[in-house]
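Novice: Provided below are the primary sequence and the corresponding predicted coordinates.
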Amino acid sequence: MQRKAFKMYLLPGHSVEYKKRHEEIWPELVELLHQVGIQNYSIFLDENTRTLYGYLEAPELAALDSLPAQAIMKRWWAYMADIMETNADNSPVSIDLTPVFYLA
């Protein structure tokens, strides 16, 4: 299993809405994430900096490269764009984190 961690940024005043939207995540988006092999996906929020930290596992991280082309992914990004820092295509500004320690 390969692991990936990254950070994104929430706009001020939107932590409750961000959590709400993820509690109501679309079943078709969950299905897509499972189709590319994503497991153990978590997002944590640092309330002081509004930094979101994501962590996921997948058999092959390269399979995630297909996600930006998927219509449901584009719809989700557009849905989330009003509460997050985003790129021109509505994808979240996301910065990969470098692994430095792992305890199995």
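Specialist: Nice, thanks for sending it over.
Novice: okay, CA-based contacts and neighbour counts for the rest of this
Specialist: OK.
Novice: need the three-state assignment for the nearest residue to Ile43 once chain neighbours are set aside.
Specialist: Spatially, and ignoring its direct neighbours in sequence, Ile43 is nearest to Gly54 (4.3 Å; CA to CA, 6 or more residues apart in numbering). The three-state assignment at Gly54 reads strand, by DSSP: H, G, I helix; E, B strand; the rest coil.
Novice: putting a second one here so we can go through both:
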Amino acid sequence: MIHKSFKMHLYEGMAEEYERRHNLLWPEMKDMIHEYGGHNYSIFLDSETNVLYGYIEIEDEGKWAKSADTAINRKWWDYMADIMDTNPDNSPVSVDLKPVFHLD
């Protein structure tokens, strides 16, 4: 399993809405994440900076990269674009974090 972590930025005042939308995560989005090898997915918020920290375990980098091009993923990006920093294609501005320690 590959451990991935990343950070994104949430707009001021959007923390409750972000959490609400994720608590209602569409079943087809959950299915896509699993279909493309994603497991044990968590997102954390630093409320002082509005920085979101994501953690996911994936089976294969190539397989996971292909999930970005699915229709459901594009729909989710469009849905979330009004509450966070995004790129021109509405994908979230996301910065991978370098792993420096892990203990099972």
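Specialist: Sure thing, it's come through. The structure presented is a predicted model; accordingly, all values stated were derived computationally and were not measured.
Novice: TM value for the aligned chains?
Specialist: Overlay of the two chains. TM-score (TM-score structural alignment, normalised by the length of structure 1): 0.98; 104 aligned residues with a CA RMSD of 0.6 Å.
Novice: picking up where we left off before, residues near the residue nearest to Ile43 of structure 1, how many?
Specialist: Per other CA atoms under 10 Å, the neighbour tally for Gly54 of structure 1 reads 19.
Novice: ok, now Pro99 of structure 2?
Specialist: Neighbourhood size, Pro99 of structure 2 [other CA under 10 Å]: 9.
Novice: residue in structure 1 matching it?
Specialist: Under the alignment (TM-score structural alignment), Pro99 of structure 2 pairs with Pro99 of structure 1.
Novice: picking up where we left off before, who's in contact with the residue nearest to Ile43 of structure 1?
Specialist: Lys4, Ala5, Phe6, Lys7, Met8, Tyr41, Ser42, Ile43, Phe44 (CA atoms under 8 Å, 6 or more residues apart in numbering).
Novice: again, but for Ala15 of structure 2
Specialist: Residues in contact with Ala15 of structure 2 (CA under 8 Å, 6+ apart) are Leu45, Ser47, Asn50.
Novice: with structure 1 overlaid, report how far the helix or strand containing the first one is off on average.
Specialist: The secondary structure element spanning Leu45 of structure 2 is strand 38-46 (assigned by DSSP states H and E). Superposing on structure 1 and averaging over aligned pairs (mean CA distance after the TM-score superposition for structure 1), strand 38-46 of structure 2 comes out at 0.2 Å.
Novice: run through the neighbouring helices and strands of that strand.
Specialist: Secondary-structure packing of strand 38-46 of structure 2 (3 or more CA pairs under 8 Å, 6 or more residues apart in numbering; DSSP states H and E): strand 51-58.
Novice: can you give me the helices for structure 2?
Specialist: 15-23, 27-35, 61-66, 71-80 (DSSP state H).
Novice: what's the mean gap between the first one and the aligned bit of structure 1?
Specialist: Okay, so that is helix 15-23 of structure 2. When structure 1 is superposed, helix 15-23 of structure 2 averages 0.2 Å from its matched positions, counting by mean CA distance after the TM-score superposition for structure 1.
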